[in-house]
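Undergrad: Sequence plus the predicted model coming up.
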Amino acid sequence: MRNRRSQQLHRAVRRASRAGNGPPPAGSVPRRPGPDWPRLVELTSVLLASVVAVLSLWFSDRQVSNQLRIARDELSTTKEGQITERYTAAVGQLGEDSVDVRLGGIYALQRNMQDRSRDHPTIANVLAAYLRTHAGTPPKGGKQAPPDVLAALDVISGRNSAHDGSFVPDLRSTHLPGVELGWDPSSPVAADRRRAQLRRAILRDCDLRDAHLSGADLRGARLARADLANADLRGADLRDATPARANLRDADLSDATLRKADLRGADLRGADLWGTDLRGAVLYRANLAGLTFGEARLDGADLRGADLTDAGISRDHILSVRIDSETKLPPRLARDPDVRARIARAEAENDGF
């Protein structure tokens, strides 16, 4: 009886274990749970939806970028066309009979020059050619240059020279008496302190009588035979300039810089040279009669053959420059032993050469 009950109990336990209602029998291996297919399907769906969303955003961004690029290209093309039309119209205005229309053309070209730096050299050349044409003869009745000429000159001298490229202001043989391109360094207004940009300008045979060029940048300017009588060149930078045989009578060159300038044969009678830097300048056969050099610096200047008759020049000045027997000196200096010795050395050097 007891054995039968034990067998019945054992069979009941095994049935319960097989039905999942109890612990597995001792010594048996537990079964691994199967995959959760609903959960996997849900995760896969979310992942695919995310990939589709990212791809959609990428394609949308590419499309917008392409549209923006096309719009920019179209805008640039339209702007280029407008600038070209403005340039063509402005150049056309320069040939009109009315001064007012020509003025409009000049200022339109200035605007084009400021808007597009790559056209800067071309426009500057057009305006320089305009000046050579319209200022090629003296103003009627000895008057000042006409408004359109002054406007073109103002645009050229006030340009941003950083965009010049190969442009050089070519104003040779122009008649510009009394033009006002000077500056006032004491003025608080920036426009008044602007230096006229005439570096390396070609101003040969140019009429600049009574011109106001104080503070002008004339470095390397070619001024051979230019008429600068009574011109205001205070504080102007004329380093390496070539005003050979130029008329500088009564010109104000106080505090100007003419280091290594070529002034051979120039007429400087009556010029103001107070504080002028003439170090290394070539004044060969220049007319300096009656000049007062004051605080001028002359170290290394070439005064061979120069006329210094009655000039207010010191002995120290003479001993610091290059002179020869053809240099016309004031009597007191011509008799000075040291000066005579210097001339003798110069002549000996010339004979040796």
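TA: In hand now; what should we look at?
Undergrad: all contacts plus neighbour counts: C-alpha atoms, from now on.
TA: OK.
Undergrad: if I read this right, Ala135 contacts Arg172, doesn't it?
TA: No: in this structure, Ala135 is not within contact of Arg172 by C-alpha atoms under 8 Å, at 10.0 Å.
Undergrad: And the spatially most central residue of the chain, how far from Ala129?
TA: Nearest residue to the geometric centre of the chain (C-alpha atoms, centre = their mean): Ala162, 1.6 Å. Look at Ala162 and Ala129: by C-alpha to C-alpha, to the nearest Å, they are 21 Å apart.
Undergrad: still on that earlier bit, assign a three-state SS to the residue nearest to the centre of the chain, would you?
TA: helix (DSSP: H, G, I helix; E, B strand; the rest coil).
Undergrad: in the helix or strand hosting Pro121, what counts as buried?
TA: Per DSSP states H and E: Pro121 is located in helix 120-134. Residues of helix 120-134 classed as buried: 120-125, 127-132, 134 (neighbour count, 16 or more other C-alpha atoms under 10 Å).
Undergrad: Repeat that for stretch 200-219.
TA: Buried-residue list, stretch 200-219, by 16+ other C-alpha under 10 Å: 200-219.
Undergrad: Settle this for me: Ser173 is touching Arg222, isn't it.
TA: No: Ser173 lies out of contact with Arg222 (C-alpha under 8 Å); the separation is 11.6 Å.
Undergrad: Show me where the stretch 101-250 of the chain has its strands.
TA: For the stretch 101-250 of the chain, strands defined by DSSP state E, counting those that start in this stretch do not occur.
Undergrad: can you pull out the helices in it?
TA: Ranges of helices within the stretch 101-250 of the chain are 120-134, 147-157, based on DSSP state H, counting those that start in this stretch.
Undergrad: another structure for you, compare them:
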Amino acid sequence: MSDNKTDTPRNSFIFLISFTVFALFIISSVMVAYFLWDISPSDERLKNEMEALKTTATIFGVIAVLINAYYAAKRWEAMDKSADAANKTAKAALQNAQAAQDKQITERFAKAIEQLGNEKIETRLGAIYTLERIAKDSKDDHWTIMEVLTAFVRVNAPLKLQEEVKKEEVLKLRTAIRVVITVIERRHRENDLEDSMIDLSETNLSEVNLNKVNLQGANFIGTNLQAAEFKEANLQQANLSSANLEDAYLRKANLQEANLTGTNLQRAKFPGANLQEANFLGANLQGAYLSGANLQGANFWGANLQGSSFSGANLQAVNFQTADLTGAYLEETKNLEQQQIESAKGDRTTILPENLQPPEHWKTKVLPFEPQR
């Protein structure tokens, strides 16, 4: 309102000045024409009159151009003000919409958290999928929701389940946990925090089906994964140290650079698995099946490999230092060299490739039917 009140007298003043200047130019032009008419010879009067009229027309045109330019500038100024006002309105509307969306997300998040503890499995699953949707809708809430979901697993699947928990409830929990893991693996990884990892440590995930899951870099320290299935799963760089994978099935799984230090892998099956540069330091692989696996650069320092099978496995640059190869089957392996087994433990039950010889320090077992010397 103040701008309009100021512009009205200003516009009137400018119009008055313009009109006065225009009138003065007209009067001056007439006087000049009259003077020229009066002093000029008769044969030049017509010519002077035309020149005076041309001068007057030029002056009038210049004044018209100036007035038009002024009002054009005023129109542009008004348009700029309108555009600024529209931008401010749009910005305010966007802020209001963002605030409304944030409020809605907060309400949905709070309700989903509440429903995670519901006794009904369908309500729990609905809450899990709601959290997944929020994680996709809100980049800022993505990692918070991943932490909530992993915490749900750790709380509801501890290593020592209470004895009074009913079998039916355990089955419901397993269903919910499997859905949580599915949601976690299909998350938008580009929204993960830097140097963060999915934490499923110290949980009881025995017999869980994790076939084809992508849990690259996940933390499974101390987790019970007994008889779990990881067929074609991606566990690259995962930390499985001190975990229990007894009787686990890991066919064609990717455990490249995985940490399996001190892990229990008794009778675990790794046919065709990628175990390049995996660390099995001090791990128990007694009776493990590693046929066809790629173990290039893997570290078995101090590992228990008694009765394990490496048929068709790639053992290039594998470290068997102080590993126990008693009863292990290494006959059809690839790229195994004499120097790799020199510092390992073994005996006559260890089956080596034809081109290799048992080290001198391996003790020969005496069979019951053979006469002792």
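TA: Received, thanks. Small disclaimer: the values here were computed from a predicted structure and weren't measured.
Undergrad: can you list the buried residues of helix 120-134 of structure 1 in TSV and add distance to Ile343 of structure 1?
TA: Formatted as TSV, these follow (distance: C-alpha to C-alpha, whole Å):
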residue	distance to Ile343 of structure 1
His120	52
Pro121	50
Thr122	52
Ile123	53
Ala124	49
Asn125	48
Leu127	50
Ala128	47
Ala129	48
Tyr130	50
Leu131	47
Arg132	46
His134	50
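Undergrad: Figure out the helix or strand that the aligned partner of Ser45 of structure 1 in structure 2 lives in.
TA: Under the alignment (TM-score structural alignment), Ser45 of structure 1 maps onto Ile67 of structure 2. Ile67 of structure 2 belongs to helix 42-116 when assigned by DSSP H and E.
Undergrad: name the helices or strands packed onto that helix?
TA: helix 2-39, helix 121-137 (3 or more C-alpha pairs under 8 Å, 6 or more residues apart in numbering; DSSP states H and E).
Undergrad: and that helix, how far from the chain's centre?
TA: Counting by C-alpha atoms, centre = their mean, to the nearest Å, helix 42-116 of structure 2 is centred 44 Å from the centre of its parent chain.
Undergrad: do stretch 118-128 of structure 2 as well
TA: That offset, for stretch 118-128 of structure 2, works out to 26 Å (C-alpha atoms, centre = their mean).
Undergrad: can you count the residues close to Val208 of structure 2?
TA: 19 (other C-alpha atoms under 10 Å).
Undergrad: Now do the contacts for it.
TA: Arg174, Arg178, Leu225, Ala227, Ala228, Glu229 (C-alpha atoms under 8 Å, 6 or more residues apart in numbering).
Undergrad: hmm, try it at 7 Å
TA: Ala228, Glu229 (C-alpha atoms under 7 Å, 6 or more residues apart in numbering).
Undergrad: Which position in structure 1 pairs with it?
TA: With TM-score structural alignment as the criterion, Val208 of structure 2 matches Val179.
Undergrad: That match and Asn112 of structure 1, how far apart?
TA: 25 Å.
Undergrad: ok, now Val52 of structure 1?
TA: Using C-alpha to C-alpha, Val52 of structure 1 is found at 50 Å from Asn112 of structure 1.
Undergrad: Could you check which of these two is surrounded by more residues?
TA: Shown here are Val52 of structure 1 and Asn112; by other C-alpha under 10 Å, Asn112 has more neighbours (19 against 12).
Undergrad: For the more buried one, give me its contacts.
TA: Tyr87.
Undergrad: same deal with Asn234 of structure 2?
TA: Lys212, Val213, Asn214, Leu215, Gln216, Ala253, Asn254, Leu255.
Undergrad: Look at whatever residue of structure 1 lines up with Ala157 of structure 2 and say how many residues are nearby.
TA: Counting by TM-score structural alignment, Ala157 of structure 2 lines up with Ala135 in structure 1. Ala135 of structure 1: 22 surrounding residues under other C-alpha under 10 Å.
Undergrad: What helices and strands are in contact with the helix holding Pro121 of structure 1?
TA: Where contact means 3 or more C-alpha pairs under 7 Å, 6 or more residues apart in numbering; DSSP states H and E, helix 120-134 of structure 1 is packed against helix 99-115, helix 147-157.
Undergrad: before we move on, back to that, identify the contacts common to Ser173 and Arg222 of structure 1.
TA: Leu203, Arg204.
Undergrad: neighbour-wise, which of those two wins?
TA: Neighbour count, other C-alpha under 10 Å: between Ser173 of structure 1 and Arg222, Arg222 has more, with 25 against 18.
Undergrad: What's the more buried one aligned with over in structure 2?
TA: So Arg222 of structure 1 corresponds to Asn239, using TM-score structural alignment.
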